[in-house]
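Q: Need coordinates for the following:
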Amino acid sequence: MLPLLLVLFVTAPLIELYLLIKIGAIIGPLTIILLELATAALGGYLLQRQGVSVLMRVQRLMAQGQMPALELLDGALLLIGGVALLLPGLITDVLGMILLIPPLRRLLIRRVVAQMTNTLSGMTVRHTHTRQFIETDYRREPD
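A: Next comes the predicted model:
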């Protein structure tokens, strides 16, 4: 797991930087900077609007005594999308925009839940409890 994270945190920014330089050379550095600022602003706006909506759904379900599991996943993906848009880079912007589109986010949630359900349904859980009791007399010794 650690090598994968290390590769991700080292190679992803390098790829982002490479793309920013290459595309900036084509469309101009000022255009790429304005594009990054625009996606960050749009992401912040969408995150705020959709975040409030998700929060209201969570509160409504909790008031009805229901567990808002899917809404919490929706909120988590929404947060990841918003953070991705705030990070500089074109790949993170695309990922962030995808996660801020509600139908695509719901599709991803359905796939994740289906995958988790399939994984869990194939598991066998065995519980073995071994308990040992030691009988003794207890008494406190004076100091």
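
Q: use CA for all of it now, contacts and neighbours both
A: Fine.

Q: which non-adjacent residue is nearest Leu90?
A: Once flanking residues are discounted, Leu90 sits nearest to Glu16: 6.5 Å by C-alpha to C-alpha, 6 or more residues apart in numbering.

Q: next up, for comparison:
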Amino acid sequence: MKYFLLILIALPTVEIAVLLFTGRTIGFWPTLALMISTGVIGAYLAKQQGLETLRKAQEQMRYGQVPGSALLDGICVLVGGTLLLTPGFVSDLFGLFLLLPPTRKIIKPLLLKLLRNMIDKGNITIIR
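A: A predicted model of the protein is given here:
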């Protein structure tokens, strides 16, 4: 959380620089079309992956299991879909990374470790 302000300033700056570079390289209209198409593709992928994650969570609950893995998938899909809908190519890259199941397998252990650290430090409280 201590790097939040740095990310809040740096990420939009990088996004604008990449958009300007892309606009100069391929032109304004192709850049705009590419941005719109990534938003549409992102919405489609987020819906598809979100429904698949929901189906997996329901199946796990039907068999009496806690849908922990499906919940982590759901978090990744939600954040990834939001990033793909946000204008900019850097956020689209991160969003795509979170939406695709093979790359999501890389992120889930890191996310689980982060959540466990936050719980151990008392930043997140679990009520049972």
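
Q: any chance you could map the helices in the first structure?
A: 2-27, 29-63, 69-86, 90-99, 102-121 (DSSP state H).

Q: how far apart are the shortest one and its match in the second structure?
A: Right, the one you point to is helix 90-99 of the first structure. Taken over the aligned residues, the distance from helix 90-99 of the first structure to the second structure averages 0.9 Å (mean C-alpha distance after the TM-score superposition for the first structure).

Q: now that helix and helix 102-121, what's the angle there?
A: Relative orientation of helix 90-99 of the first structure versus helix 102-121 (axes from the mean of the first three to the mean of the last three C-alpha atoms, to 10 degrees): 90 degrees.

Q: start and end residues in the second structure for helix 90-99 of the first structure, please.
A: Under the alignment (TM-score structural alignment), helix 90-99 of the first structure falls on residues 89-98 in the second structure.

Q: about what we covered before: let me see the contact set for the residue nearest to Leu90 of the first structure.
A: Applying C-alpha atoms under 8 Å, 6 or more residues apart in numbering to Glu16 of the first structure gives the contacts Pro88, Gly89, Leu90, Ile91.

Q: List the buried residues of the match of helix 90-99 of the first structure.
A: Within stretch 89-98 of the second structure, the residues scored as buried using 16 or more other C-alpha atoms under 10 Å are Phe89, Val90, Ser91, Asp92, Gly95, Leu96, Phe97, Leu98.

Q: closest to Ala33 of the second structure among the residues you listed?
A: Nearest to Ala33 of the second structure, judged by C-alpha to C-alpha, of these is Phe89 at 12.3 Å.
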